[in-house]
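> can't give you the sequence, but here's the structure:
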C-alpha cells in the first residue's frame, strides 16, 4: 500500500509537470489564446438580485472561423475554482452570457471568469464583483456619476435595468434623494411615467448629491428591490464647454500579470456639436504611443465619438497587450483639453489575484484517478483470477 501511495504521488507530480508543459506548448487547444481583465468593477448591494454580463464580445477581435459560432460554448467560473458554475435553478446560476445572483450575498465578492470557446479557439475575461452592505456609507462606492449644468433642465436615467424588465413590465420606479422619497409631481422633480427617467428643473448646486431609483422585482414568488445609485455633480454655466472626464473614476483598476487590459477614457464634451476637445494618455510624463519603452505593448486607441441624451462624449482606449510588474508603479493619466479648459485624471493599476485555469488541474487529476482506478481493479482482479484457475484445474 505504501508503494501504491508513492506511485500515485509520483504519477501526480509527473502529470502536473507534463500538463503545465503541454499547456504552454499546445495553447491552441488547452489554454485560451486571449485573456482579459474587464475594466469595470461591479459593486452591488447585499440582498439584491445582481447580473454580471460577460463582456467577451466587447473584445471582438477574435479569430474564430466562419460558421464556428454554431459550436461556441460559454462557461463561468469563480475565483480559482475548476468547477463550472451550473445552469441549474439556484441562488447563483449561469444563463447564457449572464451570471445571476438572486440575491447577492457578501461572500459572493471575488473574481469571476467567463470562457468562450470552440474547437480551435477560446477567450476568457475576468470580472470583479464587490458586494457591499446595505447602508448609506457604501452608496458612493456603487454610484454612477452624472454631470449636470446649472440653470438648465436635466434628466437622470436609472441604468442597467434591462435584465429585470420585459416588454410587458410596468416601469413603476421610485426616486429618492439622500434616502428621502421624491414626490412624483412638483415644481422641482418630475417622474416620466412608464420610463426610467427623472427630470430635474432649473438645476442648481443644491441639487448635487446621491439619487436612488428603485424597481420592484419578483423572482419565484419573492419580491426584491433593484436599486441604482446616481451621484449628481453640477457644472457651472461658465464651464459649460469645459471637458469633463467621466471615466476612469479615481478608483484603482485591478489587473492580473500577463493578462490583457483595456481602459477607456470617457470624456463629456457638452451639448455643442463642435467642442474641439482632444483626449490623450500619458504614462507618468511621457506620451504612450511615443514611448519606446512600451514598443506596442501599451497603445492609445483612436477617437470614438458618441451622443447620448445628456450630451456628447469622446472615448479613447488605453490597451495593454500584456500587464507587467512595472505597470503597477506607473501613473497613467487621461488628459482632456479644449479651448475652454483642461482636466487631468490619474489612473492606477492594482494587482488582482490570477484566475485559476481549471484545465491545468483537471487534466492531471483525471489522469491520476484513471491510473489509480486501473491499479486498484488489477489488484482485486488478480486474486480472483488465480482462484478461478485453481478451481478449473481441480
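Sure, I can see it. What you see is a predicted model, and the numbers here were worked out from it, not measured in a lab.
> for the rest of this, base every contact and every neighbour count on C-alpha atoms.
Noted.
> so how far is stretch 204-217 from its chain's centroid?
Its chain's C-alpha centre and that of stretch 204-217 lie 25 Å apart, by CA atoms, centre = their mean, to the nearest Å.
> and it, what's buried?
204, 207, 208, 210, 211, 212, 213, 214, 215, 216, 217 (16 or more other CA atoms under 10 Å).
> which element is the last one on?
Secondary-structure element containing residue 217, defined by DSSP states H and E: strand 209-219.
> residue contacts, residue 183?
With contact taken as CA atoms under 8 Å, 6 or more residues apart in numbering, residue 183 is in contact with 189, 190.
> another structure for you, compare them:
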C-alpha cells in the first residue's frame, strides 16, 4: 500500500499537459479525498439528481479516470455504506444518483468512490430533503439582492440534468398558482423584470415537469428576491406645503427621527475589493465570501455571488460553478456569514470574468469586485 501511495504521489505532482504540479490530496482509510461538493437542498416528492462535479474534475485533471473506471455511490449511515443497484426508487445511473422521487428520509451524506487496482479516490455531497409542510425557505432559496430600477434576468437553476417535457417552465410568486408572474415576462425558463420595484420583492417558484422512464415527475426551485431602495416618486397635483409648514413641527419631526435606531450595514470581510483569485489551468477553485453583521440581522442578510453582473445560475459558468453552503457563526463584533463558491475548472475564458460578492440587509448594501487569473500567467516568459 505504501508503494501505491508513492506511485499516486508521483502522478499528482507531475506536469499534466504542461500545467504546474497539483497539490497532493489528503488521505483517509486508504483513499484520497476530494473537497466536498456544495450542499443540495430539495423538496420531498420531486425528482432529484445528485452529481459529483468537483469529484469528476479532480479525476480528469489528475488523469485518473479511464473509460473503464468503476464508480460506486453509497449513502453513509455512520457504520456502513448503503449501495443502490437496480431500478428502485433510488438508483445509480452512471456517475449520478437519481431519486424518483426523493423522500425526507433520503437526507444525509453520499459518497462517490472511484477505485481500480492502483487508486482509490472518494468525494462526498450532503443532501437535505424537506417535507412540503416544513420547508426551510432560507436554505431552499436562491437569494437575489437588487436595487430599485435594476433588471432581473434569472434562469430557473439546476435543471441541466433533466429532460424537459414540452410544457414550459412556470413561474409563480408567493407559492400561489393563481399569482403568476407572466405579466413580467418569461423566456426559455427565465424570470425577467425590466425595472425592479419594491413590490416585486418576495418569493418566486419555478416549476416544471420532467419525463423519466416515460413517467412524469415534478421539479421546482425557489427564488427569494430582495429589493432595496425607494420607488420613483409619483408626480401629483398636490401643492408643496413645505414652505408653509410649522417650524416647531419640523423640529419635532427631526428630533423624532434622530432617536430612530440606526442599523449598520453588513461588511464584507473577505474577499477584499480588487482581489485576484489565482489557480492553475484546468484545476478548480474553492472561494468564500465572508460578511460581518449584527447577529440579530444575520437571518435577513443576503449574501450572493455574481458572475459578470449575473447570478451564477444565469451566467456562462452555470454548471461549472456552484454556490451554497451558507454558514453563520458568532465572532468578535457580531456574526459572520460565509457563502461558498466552487469553480469546477479554470480556463482562459475565466480570466476575463468579473466576480462580485454582494451583501444586503435593512442597514444597507455592499459589494466587492474580484477577478480570476491563471497561475503563472503574469511574468511567465516561457
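Nice, I can see it. Being a predicted model, the structure only gives us computed values, none of them experimental.
> TSV for the buried residues of stretch 204-217 of structure 1, including distance to residue 376 of structure 1?
Listed next are the buried residues of stretch 204-217 of structure 1 as TSV, based on distance: CA to CA, whole Å:
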residue	distance to residue 376 of structure 1
204	78
207	74
208	71
210	65
211	65
212	62
213	62
214	60
215	59
216	57
217	54
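> closest to residue 172 of structure 1 among the residues you listed?
Set against residue 172 of structure 1, the nearest of the buried residues of stretch 204-217 of structure 1 by CA to CA is residue 215 (6.8 Å).
> separation between the corresponding residue of structure 2 for that closest one and residue 342 of structure 2?
Under the alignment (TM-score structural alignment), residue 215 of structure 1 pairs with residue 208 in structure 2. Note on residue 208 of structure 2: its distance to residue 342 of structure 2, by CA to CA, to the nearest Å, is 27 Å.
> hang on, the earlier thing: hmm, residue 216 and the match of residue 215 of structure 1 touching each other?
No: the criterion here is CA atoms under 8 Å, and residue 208 of structure 2 misses it with residue 216 at 10.0 Å.
> need the counterpart of residue 135 of structure 1 in structure 2.
In structure 2, the residue equivalent to residue 135 of structure 1 is residue 133, according to TM-score structural alignment.
> that match: what secondary structure?
Following DSSP: H, G, I helix; E, B strand; the rest coil, residue 133 of structure 2 is assigned to helix.
> and the longest strand anywhere in structure 1, what other elements does it pack with?
For structure 1, the strand that runs over the most residues, judged by DSSP state E, is strand 222-235. For strand 222-235 of structure 1, the elements it packs on are strand 143-149, strand 209-219, judged by 3 or more CA pairs under 8 Å, 6 or more residues apart in numbering; DSSP states H and E.
> to residue 14 of structure 1, which of those strands lies closest?
Set against residue 14 of structure 1 and scored by CA to CA, these come closest in strand 209-219, at 48.7 Å.
> please enumerate the helices of structure 1.
For structure 1, the helices defined by DSSP state H occupy 2-25, 27-30, 358-393.
> of those helices, which stretch is the most buried?
helix 27-30 (a mean of 16; mean count of other CA atoms under 10 Å).
> what comes into contact with that helix?
Residues contacting helix 27-30 of structure 1 (CA under 8 Å, 6+ apart): 22, 23, 33, 119, 120, 121, 359.
> strands of the stretch 151-300 of structure 1, start to end?
For the stretch 151-300 of structure 1, applying DSSP state E, counting those that start in this stretch gives strands covering 154-157, 174-177, 180-181, 189-192, 197-200, 209-219, 222-235, 244-247, 253-255, 260-270, 278-283, 286-287, 298-300.
> distance from the chain centre to the last one, please.
So that's strand 298-300 of structure 1. 21 Å.
> could you list every helix and strand in contact with that strand?
Using 3+ CA pairs under 8 Å, 6+ apart, strand 298-300 of structure 1 sits against strand 311-320.
> angle of the strand it packs on against strand 143-149?
With axes from the mean of the first three to the mean of the last three CA atoms, to 10 degrees defining the directions, strand 311-320 of structure 1 sits at 140 degrees from strand 143-149.
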